[in-house]
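Asker: Quick one: sequence and predicted model below, then my questions.
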Amino acid sequence: MSRLVVVSNRTADLRKPAAGGLAVALGESLQQRGGVWFGWSGKILEDVDGQPAPEGKVNFQRAGKVTLATVDLGRADYDAYYAGYSNDVLWPVFHYRLDLANFDTRFAAGYRRVNQLFARKLLPMLKPDDLIWVHDYHLIPLAAELRALGCTNRIGFFLHVPMPPPLIMAAIPEHEWLMRSLFAFDVVGFQSRADLLHFSHYVESEAGAEVLGDGRFRAYGRTTHAGAFPIGMDVDDFLRLAEAKEGREMFERMRDEYSRRQLLLGVDRLDYSKGLPQRIHAFRELLAQYPENRNRATLIQIASPSREDVEAYGDIRRQMDSLCGAINGDYGELDWMPIRYIHRNIARKRLPGLYRASRVALVTPLRDGMNLVAKEFIAAQDPADPGMLVLSRFAGAAEQLKDALLVNPYDTQGTAQAIQRALTMPLEERRNRHANLLRSIREQNIHWWTRSFLDALAGAQK
């Protein structure tokens, strides 16, 4: 069996309990096959006396059969590659927010420079039959840089965020270079069929790609296989977390505290892609149009801090503070606050209990690659009396989770109507919908995702 080499912007420490499904899945595959996990260390080397920091050395650690290899970045490289191009260009454009993109040409140069650095540092670690799996928008040019250094290994790429339509993608000044770079990979994976369709439309219209069938496209002198590989979760592992001490205690505490209430829940990063202000407006509409929910329904909105040094994130935090305060001021009673807004991280081990205690989960992003919160909520429910998922049609998960209540988060009234339907849905319908949703996330779980992608990569035609 070939070794696996995983490359991502950041690595996970496999010597510690994994915090999320992706680390579990990749760690499991790496331990089975042996291999390397390579990425940025998270450390920034500061300039000294006005001179750029020297190129960081590779740091090695062992975790069973896996080598964890990380490299430090200088301040200028971090600012251009990560804060600049990755998060000020690719993130907003891939989430359809052209108005928030900053097309500074220095960012593109730094982005390419760091991908070249990663290629140079990674190449000496490779063995001829290694399978290389590159993750996400930070590293789109990496395969092309490795090919330029003579690497002939099979290299796959998975995009965890949405793939935008051709006209939005074309707003990036370097769009042709980015898409050409994707053809240096043997397999390119997307979260949804919609993302795959956007890729197909771009390469056909902009690059004149030849469609060879079976997901294969030929353009820029190379052939790549593209497919939809929706990422999943480990349902059984999450259920074990729900039955652990912290999960049970959280469920019991929330059940007792909200015994007289209907509990709604949102769990998100504080990010403009998550549709948080739109969600709060929909909850206000729920209270206005369905007054029986006043003094009865409570929304707990967890919004974890995210990139708070970026102006757009400061704006949305101020907006959320204002909206939540206004609703609590207008509708709150001495013994009831409509919204409990929490702007901090909640320990993952407590989330299953919080999910299970909630009657409705609101997962309403304006655009999302997948959104695993939706799947975690389903996994945590009591099948005998399950809560209901209200899900944005613009989340990648919507393609799989058809039995959720799908909404357009821009439609405030329609979203409020869906929340009301979720709150009043008969038990038998909730059970039937939950059974179908649970079956879906079990069939295409995190292990299916890893296996299906690596099988496609191993079998890709050269």
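Answerer: On my side now, so go ahead.

Asker: CA only for contacts and neighbour counts going forward, please
Answerer: Noted.

Asker: For Q417, which three-state class applies?
Answerer: helix (DSSP: H, G, I helix; E, B strand; the rest coil).

Asker: one more structure, for comparison:
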Amino acid sequence: MSRLVVVSNRIAIPDGSKASAGGLAVGILDALKTTGGLWFGWDGEISAVTEEEDEELGIVEHDGITYASFPLDQNEYDLYYCQFSNTVVWPAFHYRLDLVQFQREAWEGYCDVNEKLARRLQPLIQPDDILWIHDYHLLPFAAALRKLGITNRIGFFLHIPFPTPEIFNALPPHEELLEMLCDYDLLGFQTENDRVAFIDCLTQLTELESTGDKLHHAFGHTFATEVYPIGIEPDSIKEMAEGPLPPKMAAMKRELGDAKNIIACERLDYSKGLPERFLAYEALLENFPEHRGKIRYSQIAPTSRGDVQAYQDIRHQLETEAGRINGKYGTLGWTPLYYLNQHFDRRLLMKIFRLTDVGLVTPLRDGMNLVAKEYVAAQDPDDPGVLVLSRFAGAANELTSALIVNPYDRDEVAAALNTALTMPRTERISRYNDMMAVLRKNDISAWRESFLKDLRAIDARHDATQDDNKVTSLPRLA
């Protein structure tokens, strides 16, 4: 079997600790262990070495997997990561054009880093390798590899949404980005809406030949598109959630008594709809006063991308709103909203999820949102909590037994919270069982195996001397 090479912006280098890896890391590691392989990416460090003096790659061998990592210098980090990736691509792909801060220098830096990574990876690639590239930091990566003469099969999976043409075409380099994406052999998306949005963008810009089985020809390249909703490991989540509680959590459970707890947990990001969620919780307290003093909403939101101004702004906004709501509705014996701007160990989070009555997951736009799936998997089958889920999360396409809401409608979210808090156990169990059946069918292994099966079914690219327009070499997806 061909060796697998995985490329992502950051890589999880084993350090000997027992910290539990996230679902994506587990999925990638399992794939690499099966075939033997290489995981290549940024090590998260900022180097003082200048661009002209590339540091040696850090190579670590562990459990049959080779980890090859590198630092970025300060200028690369600023242009490629902070600016273009996170102030252009991220906000635009999450439908926030108002937050896009495009600078030509950042676009050039983004492309330069992708080309540098391709040059550094090139000597490590073997002729029969297949390459699996991940996420929005690496949109031009296949194009950079093709320039170097790499003809291996290259697949790409986008973990975030892909915007409609009205949004995407507002980006100054939209045509260049689309042409670069067509250098991949297989493009995977979280939902059919994302896949169709990509195809619509191509249709508006260039002549696109497509067949009924999601095979395409554009910009002189042939490629396939498909939907692969990413999953979790339900049994692993269940195992983490079960068992005795740490002393502090046991004390918290006793303190809550009969009060019901609403939990929300995600990194601090404007795409997650946190201010809107706080307002919806306020609407719950206003519209359904019978819950006052009998519920608690805990919002866990650790800081992310603290160097980006938009993230600093939302942190200040949430601190202000939390104080205002607690000041308006709180009493000497009751604090309605707990806002925690800190990181929690993943194993501990699963136990917290199991103890709570309502999981509130209402992003304004999300590729999938694995927290929604983890919340369900962590529940006690005999007494499960209820998931309130945004219709704009990719997970809403699968978890249809959740209470699906429009996060922009605070009264609708408030009403759904009231329904969740008062739902009979029989209905809660029925909804839980429906969602668990989906999670087990579409778990992380199914996601990984279906993508790699389709990628392996694709022929390697013709070399440059052959007719690049032959449609006979199109892949056939199962």
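Answerer: Yep, that arrived. Just so it is clear, the model here is predicted, and its values are computed rather than measured.

Asker: Mind checking the TM-score on these two?
Answerer: Their TM-score after superposition, calculated using TM-score structural alignment, normalised by the length of the first structure, is reported as 0.96; 458 aligned residues with a CA RMSD of 1.4 Å.

Asker: would you list every one of the helices in the stretch 301-450 of the first structure?
Answerer: Counting by DSSP state H, counting those that start in this stretch, the stretch 301-450 of the first structure has helices at residues 311-331, 351-357, 372-380, 412-424, 427-443, 446-459.

Asker: The second one corresponds to what range in the second structure?
Answerer: If I follow you right, that is helix 351-357 of the first structure. Using TM-score structural alignment, helix 351-357 of the first structure corresponds to residues 349-355 of the second structure.

Asker: Can you lay out the helices of the stretch 301-450 of the first structure as TSV showing distance to R248 of the first structure?
Answerer: Listed next are those as TSV, based on distance: least, CA to CA, whole Å:
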stretch	distance to R248 of the first structure
helix 311-331	29
helix 351-357	6
helix 372-380	11
helix 412-424	24
helix 427-443	21
helix 446-459	24
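
Asker: Can you say which of these is packed in most?
Answerer: helix 351-357 (a mean of 27; mean count of other CA atoms under 10 Å).

Asker: Onto which residues of the second structure does stretch 368-387 of the first structure map?
Answerer: The aligned range for stretch 368-387 of the first structure is 366-385, by TM-score structural alignment.

Asker: just to revisit the earlier point, what's the mean distance for the match of helix 351-357 of the first structure versus the first structure?
Answerer: In the superposition against the first structure, stretch 349-355 of the second structure averages 0.9 Å from its aligned positions (mean CA distance after the TM-score superposition for the first structure).

Asker: And the helices of the stretch 301-450 of the first structure: which comes nearest E206 of the first structure?
Answerer: helix 446-459 (25.5 Å; CA to CA).

Asker: compared with the second structure, how much does the closest one deviate?
Answerer: When the second structure is superposed, helix 446-459 of the first structure averages 0.5 Å from its matched positions, counting by mean CA distance after the TM-score superposition for the first structure.

Asker: what's in contact with that helix?
Answerer: Applying CA atoms under 8 Å, 6 or more residues apart in numbering, the external contacts of helix 446-459 of the first structure come out as 21-22, 25-26, 29, 131, 154-156, 186-187, 189, 229-234.

Asker: Kindly recompute the last result at 10 Å.
Answerer: Outside helix 446-459 of the first structure, the residues that touch it by CA atoms under 10 Å, 6 or more residues apart in numbering are 2, 4, 21-22, 24-26, 28-29, 130-133, 154-158, 185-189, 225-235, 442-444, 460.

Asker: Pull out the buried residues from those.
Answerer: Neighbour counting with 16 or more other CA atoms under 10 Å marks 4, 21-22, 24-26, 29, 130-133, 154-158, 185-189, 225-235, 442, 444, 460 as buried within the contacts of helix 446-459 of the first structure.

Asker: Just those: which are in helices?
Answerer: Mapping these onto helices (DSSP state H) picks out 21-22, 24-26, 29, 235, 442.

Asker: As TSV, the residues you listed with distance to E246 of the first structure would be great.
Answerer: TSV is the format used below for these (distance: CA to CA, whole Å):
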residue	distance to E246 of the first structure
G21	19
L22	22
V24	20
A25	23
L26	26
S29	28
V235	18
R442	24
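
Asker: Next one: T412 of the first structure relative to Q289 of the first structure, how far apart?
Answerer: Distance, T412 of the first structure to Q289 of the first structure, using CA to CA, to the nearest Å: 11 Å.
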